[in-house]
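**Q** need coordinates for the following:
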Amino acid sequence: MADRKEFIVPLLPLRGLLVYPTMVLHLDVGRDKSVQALEKAMVEDHLIFLTTQKDVSLDEPGEDDIYKMGTLTKVKQMLKLPNGTIRVLVEGLNRAEIISVSDHETYFSAKVEVYEDSAEKEIEHQALMRTLLDYFEQYIKMSKKISAETFSATSDIEEPGRLADIIASHLPLKQKEKQEILETIDVRKRLSRVIEIINNEREVLNLEKKIGQRVKRSMERTQKEYYLREQMKAIQKELGDKEGKTGEIADLTEKIEKAGMPEHIQAAAFRELDRYEKVPASSAESAVIRNYIEWLAALPWSNSTKDDLDIHKAETILNSEHFGLEKVKERVLEYLAVQQLTNSLKGPILCLAGPPGVGKTSLAKSIATSMNRNFVRISLGGVRDESEIRGHRRTYVGAMPGRIIQGMRKAGTINPVFLLDEVDKMSSDFRGDPSSAMLEVLDPEQNHNFSDHYIEETYDLSKVMFIATANNLATIPGPLRDRMEIITISGYTEIEKLHIAKDHLLPRQLKDHGLKKAQLQIKDDAMLRIIRYYTREAGVRSLERQLASICRKTAKIIVSGEKKRVIISDGGVEDFLGKTIYHYGQAELEDQVGVATGLAYTTVGGDTLQIEVSLSPGKGKLVLTGKLGDVMKESAQAAFSYVRSKAAELNIETDFNEKYDIHIHVPEGAVPKDGPSAGITMATALISALTGRPIRREVGMTGEITLRGRVLPIGGLKEKSLSAHRAGLTKIICPKDNEKDIDDIPESVRNELEFVLVSHVDEVIQHALLEGESK
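**A** From the prediction side, this is the model:
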C-alpha cells in the first residue's frame, strides 16, 4: 500500500494539462493568483500543488471547479517573459489529494494528503510491467509517433507505478482518462488500466491501418480511373472533342437494340451513331444526329397489337356506339372476316364522306375499339405545306418528321387505326401540294415503302388502317380520291335522329350537366318536335346543342327547388327553347302556279328550295335572281329555250317571249346556289306560269335538262331524298339513270316516298302539273 503524508502548499489550477509524478515539463503561467502562488512557493520550499480544471473556459476557478486529485511538484526554475507571463520548470513528485482549500485573496493554498507508491515488487507487478512494455513497443511500431529512444528510456524504469505513469503520459488520451489514471492509487490496478488502454489503442491503430489501406486502394483505383479518363478525354479531344458522350452512346445503343428495327434500318442507325461519336459535342450537327437517332429508336418497327377478330363482338360495339351507318359497319366487318381467313390483308384506306355532325370521327374511334387497335388522329385542315406530310430534310434548322411519322410514334404500334381528319381541307401554295404527298401514304401498293424526308429510310405503313374524313369530295384531287374507298355518310332521317338522341345524346348531356335520368324525361313527340322545328341539319350537332339547352334550364329548375322532376311533352318544348326556328311540313301549303319545289345537294346534306316564276307585260326579257351561279343560270337559259321550242305543243302562246318579261327567282337570295340539277324544276315552274296549271305541292324534283328536253342524271340523290322526307314531300321526280341510287336511301325513307323515274320533260309535266288552269 502507498504511504501517506500531509502538506500545506500553494495551489495552482491548470487548464487542459495534467502532470504525473516524476514528469518534468515547462508551464506558462499568466493568471495573477497563479503567479502569486508560484512566488509564494519560491519563497518557501519550492513545493506547489498542481491540479486540473474541470472546465478550461473558467478564468477564476473555485474549489468545486478543480479535481481533488493532483500532483505535488517542485519548482525547478522560473523565468519572466516579455509579455508578462511566467515560464516555470516543474518536476512531479507524488500524487496528492486536497483535504481543504484556503483563499489568501492573492493566491490559493491547499492542505493535501500525499500518496507515495509502495516500494515492494510483487511478481504480479513484474508480469504486468512486461505485458505493458510489450504492448507499448508494439504500439510505438504501429503509431510511429513515438521515437525508439523513448521506448529505450522507458524500458529501463524499474518502479511499476512510475512505468505506468510515464507510458500513460505518452498515450493520446482524453483529459478524463488521464485524470482516471492519476486517481488510481493502487499500482496493480493502475498497470492493468494502462494495459487495457494501450491495448484498445493498438486495436484502433489496427483499424486505422486497415481503413487507411482500404482508402489507399480506393484512392489508387480512383486515381487510376481518373488518370485513364483524362487520357481518354485527351484522346477524344484530339479525335474531335467527344467529351461526355460515353454515357449517351451507351444509352442510344441500348435504345437502338431494343427498337426491333429491320437489319438495314439498324445498320443505318449504328452508322449515324458512329458519326455522332466523332462529331464534336459543341457542333450543331451533334444535336441533329442525336435527335435523328432518337426518332429512329422511338418509332414502332415491329411492335403491334393483336387484332380482335371476333365479328360478333365488333358488331355489338359498333351498334352500341352508333345508330345506323350500316354501310360503314358492313365494310369493317368484311375486313375483319377476310383478316380472320388470311391474316395478311393490307390495311384498307377508307374515306368517310358526309356533312358535319354525322359521326365520322367518332365512328373511326369505335372502329379502333372494335378491332382492339390503338387510335391516332391528325387534322389536315388548313395544311398547305408538303413537308407537313413528308417531313423536313435534316439540313434545315429545326427539322422534324412529317405528321404521318409523328402519328406512328404516338400510336406506338405498326397497325393502328390512323384517322386523317378533314382531308378535303388541305390546300397548296408555293411550299408544295400536301395532297400530292398524301398519294404515297394512301396507296396500298406504295405505302409499304413510305419515305419521309427526315427519316430518309423507308417505313412500312401497309398494316395501318387509314380512315379519312371529308365534307366535300369535290375539293379532293382526283388522283387522291381514286386511292381511297369512298363511303358516303348522308344525313340521318328523323327516326334515326330520334334513336340517336334517346340512346346517345340525351344520356351524355344528362351526365355532363349532373342530372339523373329520372330528373329529366323528354317524350318522343317532344323529341320529334325539337328535331323538326328547332334543327335543320344532316347531322346531330345542333340537336345536341338544343338538348344541352334543355338540360341547363332543367338544372336551374331543380336547383332552385321549383320541381324535382321535369317531363317535357310536345306542347312544353316552346317553354324551354322558345318559338320554333324552322317550318316543317309541306313545302307549300297549297298547289300554286309558277312555284316548283326543287331538291338541292349541299355540303351539310340535302335541302329543298322553291323556284318561283312570274310573268309581267314586256318584251321577253329574262331576269334571274337569287344569287345563282353560272351553271344554274345556264340551266335557266336552257329551260327557257326548251319552252320556246315546245310552246305550241305545250299550249303556250308562241309569241310569249315578245309579250312578257319573265322573272325567275330562287328565295334566300343571300345564299349562293349553283348546280345543274335545277333544270327540270325551272322548266316545270316556267311551263306552269305560262300555262296557268298549278304544280302539285307534294312533289319535289331534281334533274338536268337539255335543249331537247331530255333529263340527265344528277348526284346526291340520297341527301336530296332525305331533305324531301324532312320537308314532308311524298313524291320525288328524278332521272331514270339514277335508279341505281335509290337502294342507298334508308328503307324507312323509301317506304314513305314515291320515286318517279323520268327521262324527258314531258313525263315531268305529266306527274308535276295538275290539269286545268288555276282560278
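**Q** only C-alpha atoms for contact and neighbour calcs from this point on.
**A** OK.
**Q** could you check which helix or strand contains residue 274?
**A** Taking DSSP states H and E as the criterion, residue 274 maps to helix 263-278.
**Q** buried set for that helix?
**A** By 16 or more other C-alpha atoms under 10 Å, the buried positions in helix 263-278 come out as 265, 266, 269, 270, 273, 276, 277, 278.
**Q** for that helix, enumerate the helices and strands it packs against.
**A** Other elements packing on helix 263-278 under the criterion 3 or more C-alpha pairs under 8 Å, 6 or more residues apart in numbering; DSSP states H and E are helix 246-258, helix 284-298.
**Q** next, the structure of the following sequence, for comparison with the previous one:
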Amino acid sequence: MKLNPYSILKRTIPIIALRGVSVFPYMIIHFDVGRDKSVNALEKAMVDDSLILLCSQKDPKIDEPGIDDFYHIGTVSKIKQMLKLPGGSIRVLIEGLNRGRIVDFTETDKYFEAEIEELTYDPEKIGKDKETEAIMRLVLDDFQEYTNLSNRISQDVIVTVAEIEDPGRFADIIASYIYLKPEYDQKILEAFDFYERLEILHKMLQEEIEILRIKVDINQRVKKQITQVQKEYYLREEMKAIQKELGEEDEVSEEVESYKNKIKKVKMPKEVRDKAITEAERLYKLSPGSPETGVIRTYLDWIIELPWDKETKDKVDLKKAREILNKDHYGLTDVKERILEYIAIRKLSGNMKGPILCFVGPPGVGKTSIAKSIAKSLNRNFVRMSLGGIQDEAEIRGHRRTYVGAMPGRIISLIKKAGSKNPVFLFDEIDKLNRDFRGDPASALLEVLDPEQNNSFTDHFLEVPFDMSKVFFITTANTTMTIPDALLDRMEVIRISGYTEEEKLKIAEGYLLPKQIKENGLKMKNLYISETALKTIISNYTREAGVRNLERNIANICRKSAKRIVEENINRVRINNGNLHNYLGVEKYKHEVVKEKNQVGIATGLAWTVFGGEILFIEVNCMKGTGKLQLTGQLGDVMKESAMAGISYIRGNFSDFGIDEQFYKDTDIHIHVPEGAIPKDGPSAGITMATAVISALSGKPIRRDTAMTGEITLRGRVLPIGGIKEKVLAASEAGIKRIILPYENKKDMEEVPKNIKKRTQFIFVRSMDEVLKYSLLNKDDKNENK
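**A** You can find the predicted model right below:
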C-alpha cells in the first residue's frame, strides 16, 4: 500500500443520503431533494458555508434511512444553486470537492449532521512513479475503448481527461463518466490510495468493456437479419399498435412535434432555429430512459423561452426622464446628464447601440439605485448581477452540455428573467472579481462589454449566438485600480463623488426620512425630526462619503419612535438636539478634528480612499542618533519613497530652513502616520511629510487650521494629485479653514461645491518654498493662528 500525501481537515457539516447516485470529487451534478431530513440539511448548509457531505445509501429502496443505512465515506460538496420545485421538493446543483469520512454524528433528529474528516492534498506536491504512469495509461486506454463502444460519451471528454496529471483527479473524473453500480462507485470512493484506486478502475472498466463487446456482437448478428429501416418501421408500427390497444398516444412523437411548433413560433435567427430543430429530432432516436433526453429537453426549453424577438419600447421623453431621475436622486448631475444625452441621441437617430457605463465612487452614494432609475426612465426591464467574489468563468458563460447538470451562465439566465432583449443590465461590484484555476471571469466579460462583439455573445450551454447589442450595460465599482485594463477600456467611466453635508441634509429630508417612516409603519404626522437634529446626525453620528449609515440612523430613530407610539399611546414623536442622544446614544464623532494648538512636527494631510476622502496626521520626532530614518504606520512603497525624496530635498536646502548641516549624521528622524493598523500609500502626502520634518528639525510650529496635499520632487517642485473633491470634502467636515493644493490642480476646483469654496481658503503652490511660507510659524507663535 502506497502512502498518499493527504491532509486531514476536521469540520462539522450536514449530510444527505443519496439513492442510486454517487458523487465524486470534481463532479458537477444536479438532483432533486424531497425528504424532510435532506431538505433541512440543505437549509442548514446554506445558512453556514454551503458545504455538505453526500453519502450513498446501501439500499435505495429505503425511504427513511438511519445512520447505518448509508455509507460513512462520501464526498464533501459545495452547493452552487438551489431551485424550489412544486410539491415542496428542491432541485440542487452541487460541485464535489474532496473525500470525507464520518467520525461522529452530532445531529440525527431533524437532519443528519456529523463531525467529519475531510481529506485534502496539494496536487502539485504529488510525484508520479513509473508504475503510476503505467496504470494511468492503461486506464486511459480502457476509457477510450469504453467510450467508443458505449456511444454515450463525447470524444471531447477523452482529450480533456488525457491532459490531467493528478492521478487522484484523473481516476475520479473517469469514474464520474462511466455507468457502474452504486457499490462499485463506493469501492472507488473508499480507495484513498491513488494506485489502488486506478487498479480498481482498470478492473471495472475491463469488465464493462467485455460486456459492451458482447452487446455489440449480439447487435451485429441481429442487423444481418433485418435492415435498420425495417427494424425502425417494425418497432414503430408495433409501438403504435400496443399504444392503440392501451388507449395511449405516441408521447415522444407528440413531444417532438410540440417542440417544433414552439420553435417555429419564436422569431429567432435561422442558425438558431436549425440547431433547435436538429436537437428536437434527436429525441426520436434516443431511448426514453437515456440521460441525454433530459439534457435535450432542458436545452430546448431554454432556447424557446429566451427573448429572441421580444424587446420593450423605449420612452424617448427627455422631460419625463429628467423628472424621474430628479425625483429618485438628489445631485449626481454628471450621471443624469449622460443618461439624458443618450436619450436625446436615441430620439434623433432612432437607433443606437446600448452604451456601457461604469459608475465609480465610494459606497452609499447611489450607484446601484440610479441604475434602477435609468431603467424606469427608459421604460426598460432591470436585472442585476453581483460580481463580488465570482471566481468561476462558468458563472458568466455557463457549462458545456458534456458536464452532468450543465446550465447556462448567469448572463443568459438573467436575460431570460428580464423577458426582453434590451433590458438595463447592472454588473454590480465589477472591481471585486476574482480568478482561480477554473478561469478568469473578467476575460469572459470582455465579449459581453464590447459593443463590437456583443451582438453574437455565445453561452457555452446554448452554443448559439445571442444578440446583446441592445442591452444597456451598467457596471459599478468603488475603484478602477483593480479592474483589468482591457475591461476598463470598454467602459465609459463616470465618477460619483461623496456628498457634502448640505447635500446629505437634502437627501435625508426628501428621500431617506419619508422612506424609513413608510417602511417602519409610521406616517409623516407621527414623527418630526428637526433640521438641526438631522445636521447633528450627519456630522456627529456618521462619517462617510455616501448616505448608507445616515439612513441606518434614521431607521433606528423610526423604530424607537414606533415603539414609543405603541407603548405610550401617543400620536407624535418630536426629535431635536436635546433628546437625540436618547435615540442614538452618545455622539460617535467630533466635527472638529483639528489640533487644539499649533504644534511642532505634526502636519495635517489629506488622503483619498475608495470610501471617500480622509484626514491624515503625520507626526515627526527628531532624536540624537546616527542619522537613521524610521517610517511606521503601515506605509506603502510609494509613500516611503515620498518621505525619502522629502529628506533629500531638505538636505539639499538645509541652510534655507535654519537647520544644522550635519542633521543627517547625528539626528535620527522618525516619521509616523497614526492608525497604524490601516495600510496607507500614494504620493500625495509628499509635501505633508516634508513640512513635518522641516518643522521638527527647525522647531517651527505648523498652523493647526491648515491641511495640505501634493507630490514633492527632489528639487522641491509640487506636482498635481487626484481626488481633489473627496479630499476637500473631508477637510471641510473636519473643520479645516485653509487648504494648500498644487497649482496644477486649480482646474479641479470646478468640482468643489460653492458653499465650501466660500468658507475655505485655498492656497495654490508651485514649490515647497511656498508650502512652508503658508504653513510654518515662527518658534514663538505656537499658540496663535496667523
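**Q** what's the TM-score here?
**A** For these two chains in superposition, a TM-score of 0.68 is obtained (TM-score structural alignment, normalised by the length of the first structure); 544 aligned residues with a C-alpha RMSD of 2.1 Å.
**Q** if we can go back for a sec, got TSV for the buried residues of helix 263-278 of the first structure, with distance to residue 724 of the first structure too?
**A** Formatted as TSV, the entries for those read as follows, by distance: C-alpha to C-alpha, whole Å:
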residue	distance to residue 724 of the first structure
265	58
266	61
269	61
270	65
273	66
276	67
277	71
278	73
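**Q** which among the residues you listed gets closest to residue 126 of the first structure?
**A** The shortest distance between residue 126 of the first structure and any of these, using C-alpha to C-alpha, involves residue 277 and amounts to 75.4 Å.
**Q** burial of the residue nearest to the closest one when sequence neighbours are not counted, as a residue count?
**A** The spatially closest residue to residue 277 of the first structure, leaving aside those adjacent along the chain, is residue 242, at 6.2 Å (C-alpha to C-alpha, 6 or more residues apart in numbering). Here the neighbour count serves as a burial measure; for residue 242 of the first structure (other C-alpha atoms under 10 Å) it reads 22.
**Q** try the one 5 residues further on
**A** The local packing count at residue 247 of the first structure equals 9, with neighbours defined by other C-alpha under 10 Å.
**Q** against the second structure, where does stretch 268-277 of the first structure fall?
**A** Aligning stretch 268-277 of the first structure against the second structure (TM-score structural alignment) gives residues 275-284.
**Q** same check on stretch 72-86 of the first structure?
**A** Residues of the second structure matching stretch 72-86 of the first structure: none, counting by TM-score structural alignment.
**Q** and if you look at stretch 216-224 of the first structure?
**A** For stretch 216-224 of the first structure, there is no aligned range in the second structure, judged by TM-score structural alignment.
**Q** which residues in the first structure does the one helix or strand residue 52 of the second structure maps to match up with?
**A** Using DSSP H and E, residue 52 of the second structure sits within strand 51-56. Using TM-score structural alignment, strand 51-56 of the second structure corresponds to no residues of the first structure.
**Q** remind me what that strand packs against, helices and strands.
**A** Using 3+ C-alpha pairs under 8 Å, 6+ apart, the elements in contact with strand 51-56 of the second structure are strand 7-18, helix 36-47, strand 73-84.
**Q** go again using 7 Å as the cut-off
**A** With contacts defined as 3 or more C-alpha pairs under 7 Å, 6 or more residues apart in numbering; DSSP states H and E, the secondary structure elements packing on strand 51-56 of the second structure are strand 7-18, strand 73-84.
**Q** which of those strands sits closest to residue 211 of the second structure?
**A** Go through those one by one with C-alpha to C-alpha and the one that ends up closest to residue 211 of the second structure is strand 7-18, at 27.0 Å.
**Q** ok, residue 152 of the first structure to residue 137 of the first structure distance?
**A** The span separating residue 152 of the first structure from residue 137 of the first structure equals 10 Å under the rule C-alpha to C-alpha, to the nearest Å.
**Q** comparing these two, which residue is more hemmed in?
**A** For residue 152 of the first structure versus residue 137, the count of surrounding residues by other C-alpha under 10 Å is larger for residue 137: 18 against 11.
**Q** please pull up the equivalent of that one in the second structure.
**A** In the second structure, residue 137 of the first structure lands on no residue (TM-score structural alignment).
**Q** how about residue 137 of the first structure, what does it touch?
**A** Applying C-alpha atoms under 7 Å, 6 or more residues apart in numbering, we find residue 137 of the first structure in contact with residue 151.
**Q** how about the helices and strands packed on strand 51-56 of the second structure in CSV, adding mean neighbour count?
**A** Listed next are those as CSV, based on neighbours: other C-alpha atoms under 10 Å:
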stretch, mean neighbour count
strand 7-18, 20
strand 73-84, 20
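**Q** mind putting the ones you listed into a markdown table with distance to residue 366 of the second structure?
**A** Shown next, in a markdown table, are those (distance: least, C-alpha to C-alpha, whole Å):
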| stretch | distance to residue 366 of the second structure |
| --- | --- |
| strand 7-18 | 39 |
| strand 73-84 | 29 |
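**Q** so for residue 291 of the second structure, which of the ones you listed sits nearest?
**A** By C-alpha to C-alpha (comparing all of these), the closest turns out to be strand 7-18, at 17.7 Å.
**Q** name the single longest helix found in the second structure.
**A** Using DSSP state H to define each element, the second structure has its longest helix at helix 194-225.
**Q** which residues in the first structure does that one align to?
**A** Helix 194-225 of the second structure corresponds to no residue of the first structure when matched by TM-score structural alignment.
**Q** quick one on the thing from earlier: for the buried residues of helix 263-278 of the first structure, which one is nearest residue 470 of the first structure?
**A** Distances from the buried residues of helix 263-278 of the first structure to residue 470 of the first structure were compared by C-alpha to C-alpha; the smallest belongs to residue 265, at 35.1 Å.
**Q** ok, the closest one - contacts?
**A** For residue 265 of the first structure, the residues meeting the contact criterion (C-alpha under 7 Å, 6+ apart) are residue 457.
**Q** which of the helices and strands packed on helix 263-278 of the first structure is buried the deepest?
**A** Of all those, helix 284-298 has the most neighbours on average by mean count of other C-alpha atoms under 10 Å, namely a mean of 18.
**Q** cheers, nothing more for now.
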